[in-house]
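Asks: Any chance you could fold what I've pasted below:
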Amino acid sequence: MDKTNVTRIANIYLLGFQIPQSVTLFMFFLFISLYCVTICGNLLIITLVSYSRTLHSPMYFFLSQLSVLDIVLVTDILPNMISNALVKKTIMSFSDCLTQFYFFVMVEPSECLLLTVMSWDRYLAICKPLHYTLKMNYKVCWILVMLCWICGTFVAIVNIVTISKLKFCGPNVIDHFFCDFDPILQLSCSDFTTALFEAQILGFTFVVIPFSIIIVSYAYIISTIFKMSSITRHKVFSTCSSHLTVVCIYYGTLVCVYLIPNIGQTKTITKLLSLLYTVFTPMINPIIYSLRNQELKNVAGKIIQNFLNMY
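Replies: Below is the predicted model of the structure:
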C-alpha cells in the first residue's frame, strides 16, 4: 500500500468565531436560542402543513420539504458553533469533519433545486393556471422532491470521493466555524486543481443554472401579474413575495461567498456571509412565510384556539 495516500491528519481544530471572554456566555445562549427558534419554527411549518387539509397543496408541500432541509442544515452546523462559543477550539476527527461537510453539501444543492421547483410551481399556478392541476399533481410533487434529494446526495458523494483521494499531512487548523470545501482543501498537501474544477462544474450545474431558471420564471410571473387587475395583482404577488425574499437572501449570500473572487476578503467577512445562509436563512424562512401568508396564520390560529378550548 502506498503510504503517501494515507490521510495523516487525525483531528481537526475549528477556530470558529474568536469571541472575547466577556461575551462567551452571551454568545453561547444566543446560539442555543437561534437553534431552538430555527427548529421550532420549521417544525411548526411541517406540523401546520400536515395538520390542515387546506394546506395540502404543492406550494405548501414544497415549503414543508424546505423546512426539513433547513432542520438538517442547522443541526449539522449549529451544535459545533454552540460548543465553540465555550471552547475556543472545537476538536473533531477528520472523519467527523468530512461527515459534517457531506451533510452540508447534500443540503445546499438540494435547497437550490427545491427553490427552483417552488418557482416553477408559482409559474404554472400564475401563468398556466389551466394546466396547473395536470402538471403539478401529488405524484409529480414527490418525484420532484426526490430528485432534489438525489441530486444533493450525488453532489455530496462526488465531493467526498474527490477529497478522500487527496493527501492530508498538515496543518490541521480550519479558520472557520464549520468544515467547508475551501478550508478543507487548504489542509491538503497535494494538488487539488482537479477538485476545484470539479466543484466549479457542480456549482454551475446545481447553483447557477437553477438560479437562472428562477430568474426566467419570475420574469414571466411578473409580466403576467402586471396584466391583471390591481386587486388580483396584489393577492397573486403576495403568494410569490415570500419565496422571492428567501431566494434573494439565500442566493445573494451564496454568490458573495462562492462565486465572487474573495481577494482581499477577510476570514471574518467570509464567516459572517456564511453565517447568513447556514444559520440566518433557515431561521428566518418560517418567519417570512408565516408573516406573509394568511392561510398559514389562519391554520396556526385554529390550532391555538383548539388547544385553548381543551382547557
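
Asks: make it CA atoms for all contacts and neighbour counts henceforth
Replies: Fine.

Asks: my guess is residue 9 meets residue 166, correct?
Replies: No: between residue 9 and residue 166 there is no contact under C-alpha atoms under 8 Å: 11.7 Å.

Asks: after the longest helix seen in the chain comes which helix or strand?
Replies: Looking across the chain with DSSP state H, the single longest helix is helix 94-127. Once the chain leaves helix 94-127, the next helix or strand it forms, by DSSP states H and E, is helix 129-135.

Asks: Packing partners of that following helix?
Replies: helix 94-127 (3 or more C-alpha pairs under 8 Å, 6 or more residues apart in numbering; DSSP states H and E).

Asks: that's a strand at residue 13, yeah?
Replies: Yes: per DSSP: H, G, I helix; E, B strand; the rest coil, residue 13 lies within a strand segment.

Asks: which residues touch it?
Replies: 89, 90, 91, 92, 172, 173, 174 (C-alpha atoms under 8 Å, 6 or more residues apart in numbering).

Asks: for comparison, sequence B:
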Amino acid sequence: MKAHRINNVTEFFLVGFTTRPEMQVFLFFVFLVIYLLTVTENLVIIITIKLNIKLHKPMYYFLCSLSFLEVWYVTVTVPILLCHFLTQHKMIAFAFCMAQMYIFISLACTECVLLAVMAFDRYVAICIPLRYTVIMNNTCCMLMAVGSWLIGFSVAMFKAIIIFRLNFCGPNTINHFFCDISPVLNLACNDISLAELVDFILGMIIILVPLSVIIFTYFSIIEAIIRIPKERQRKAFSTCASHLAVVTIFYSTTIFIYARPKKLSSFNLAKYVSIFYSIVTPALNPIVYCLRNREVKVALKKTLQGCH
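Replies: Prediction:
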C-alpha cells in the first residue's frame, strides 16, 4: 500500500531562553534595541551607497546587497521572538514554522555565496587591477549578485523538501527561539537518517565551496600585496580587512552549527551560539565595514551632514 504522510502537529511550542517574567522583559528590550539598531545600520548603508556616486563600485554594490540581506535575516526571526518575550503563548503555526525555517536557511546560504563573491571582487581589484573594470562590469556584478540569491534559495529548497516530507506526530516542543533545522528534525517521528545526510552534504557544499574560494582569493591577495610598494600595502590591506572580519565571524559560528553530520547533543549550546550568527553578526557587519573603510566613513559623514 502507498504510504501517506502523517502530520498530527498543527503548531510548535518555542522554548526560547527563560520563563522568568523579569528576565523576559529585560531580554525583550535588549533584543528590540539590537533589532532596531541592525535594521537602521543596514538601511543607512544602503541609502549612503545609493546617494554617493563615489560608492557606485562593484565592492559597494555587493555590500548593499549584503545589507539588504541582513535586514531580512533578522526580520525573519527577531519579531516573533520579541512577541514571545511578552506572552506565555509561545506557539508558532506549523506552516509558519516551515516557512521561517526555509527563508532563514535560504538567507544563510545566500550570505555564504555572497561573501565569496565579495572576496572574488577584492581578488580581481588587487591581483589583476588593470582588468578590473573589464571583468567586474555592471552586467557581471548583477549576474553574480542575483546568482548568489538563486543558489542560496535553491540549496535551501532541496533541504526544505526533505524536511517537509517527514512525519510530525508529536511531541511539538522546539528547544530553540526559532525554527532551525536540527531542532525541527529532532521532532520527526519517522527515520530521519536520510534527511540528516542530505542536510549535512548540502550544508558542507554551501559552506565549504564558498569558503574555499575565499581562502584561495586571500592567499592570492596576500601574495600580491607583499610584492607591491609598502606605501600601497596598507591601503590594500584596509580594503580587505573589513570583509575578512565579517567572514571570520559568520563562518566560525555557522560551521559550528551546520557542518555536523548528527543531531546536536546540546541544543542549549546551539541555541546560544545561534544568537551570534542570526542576530549579533548582522548588527556587527555594518559597524565593521564603517570602521574599517575610509570611503564609507567619509560618504556616511557627508550623507548625515546633507540630511542635517
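
Asks: on that earlier part again, what's the mean deviation for the longest helix of structure 1 versus structure 2?
Replies: Its aligned residues in structure 2 lie a mean 0.4 Å from helix 94-127 of structure 1 after superposition (mean C-alpha distance after the TM-score superposition for structure 1).

Asks: show me the contacts for the spatially most central residue of structure 2.
Replies: Closest to where the C-alpha atoms of structure 2 average out (C-alpha atoms, centre = their mean) is residue 108, at 3.9 Å. Residues counted as contacts of residue 108 of structure 2 (C-alpha under 8 Å, 6+ apart) are 73, 152.

Asks: And the strands in structure 1?
Replies: Secondary structure of structure 1 by DSSP state E: the strands cover 11-14, 90-93, 173-174.

Asks: Buried residues, the longest helix of structure 1. List them.
Replies: Within helix 94-127 of structure 1, the residues that count as buried by 16 or more other C-alpha atoms under 10 Å are 94, 97-127.

Asks: From residue 207 of structure 2, how far out is the residue nearest to the centre of structure 2?
Replies: 10 Å (C-alpha to C-alpha, to the nearest Å).

Asks: and if you look at residue 61 of structure 2?
Replies: From residue 61 of structure 2 across to residue 207 of structure 2, the span is 23 Å (C-alpha to C-alpha).

Asks: Residue 30 of structure 2 now?
Replies: Separation of residue 30 of structure 2 from residue 207 of structure 2 (C-alpha to C-alpha) stands at 30 Å.

Asks: repeat for residue 229 of structure 2
Replies: 35 Å.

Asks: okay, these two: which has more neighbours?
Replies: Neighbour tally, residue 229 of structure 2 and residue 207, criterion other C-alpha atoms under 10 Å: the higher count belongs to residue 207, 21 against 9.

Asks: Next up, the contacts around the more buried one.
Replies: Here residue 207 of structure 2 is in contact with 109, 112, 251, 255, 259 (C-alpha under 8 Å, 6+ apart).

Asks: These into CSV, with extra columns for distance to residue 144 of structure 2?
Replies: Shown next, in CSV, are the contacts of residue 207 of structure 2 (distance: C-alpha to C-alpha, whole Å):
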residue, distance to residue 144 of structure 2
109, 14
112, 13
251, 20
255, 24
259, 25
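
Asks: quick check, distance from stretch 259-271 of structure 2 to the centre of its chain.
Replies: 18 Å (C-alpha atoms, centre = their mean, to the nearest Å).

Asks: Pull out the buried positions in stretch 183-192 of structure 1.
Replies: Going by 16+ other C-alpha under 10 Å, stretch 183-192 of structure 1 has these buried residues: 184, 185, 186, 187, 188, 192.

Asks: Now, those residues that are in helices?
Replies: Going by DSSP H, the helices hold 184, 185 from the buried residues of stretch 183-192 of structure 1.

Asks: of the buried residues of stretch 183-192 of structure 1, closest to residue 246 of structure 1?
Replies: residue 184 (28.3 Å; C-alpha to C-alpha).

Asks: for the closest one, what are its contacts?
Replies: residue 174.

Asks: which one in structure 2 is aligned with it?
Replies: Here residue 184 of structure 1 is matched to residue 184 in structure 2, going by TM-score structural alignment.

Asks: roughly how far apart are its match and residue 132 of structure 2?
Replies: For residue 184 of structure 2, the distance to residue 132 of structure 2 - C-alpha to C-alpha - is 45 Å.

Asks: Over to residue 8 of structure 2?
Replies: Counting by C-alpha to C-alpha, the gap from residue 8 of structure 2 to residue 132 of structure 2 is 56 Å.

Asks: More neighbours: which of these two?
Replies: Using other C-alpha under 10 Å as the criterion, residue 8 of structure 2 and residue 132 rank with residue 132 on top: 17 against 12.

Asks: just the helices in structure 2 please.
Replies: Applying DSSP H to structure 2 gives helices spanning 21-51, 58-75, 78-85, 94-127, 132-135, 138-164, 181-185, 193-227, 230-258, 267-275, 281-292, 294-307.

Asks: To what extent does the third one diverge from structure 1 after superposition?
Replies: The reference is to helix 78-85 of structure 2. Relative to structure 1, helix 78-85 of structure 2 is 1.5 Å off (mean C-alpha distance after the TM-score superposition for structure 1).

Asks: helices and strands around that helix, which ones?
Replies: Against helix 78-85 of structure 2 (3+ C-alpha pairs under 8 Å, 6+ apart) you get helix 21-51.

Asks: any idea of the angle the helix it packs on forms with helix 58-75?
Replies: Computed with axes from the mean of the first three to the mean of the last three C-alpha atoms, to 10 degrees, the direction of helix 21-51 of structure 2 lies at 150 degrees from that of helix 58-75.
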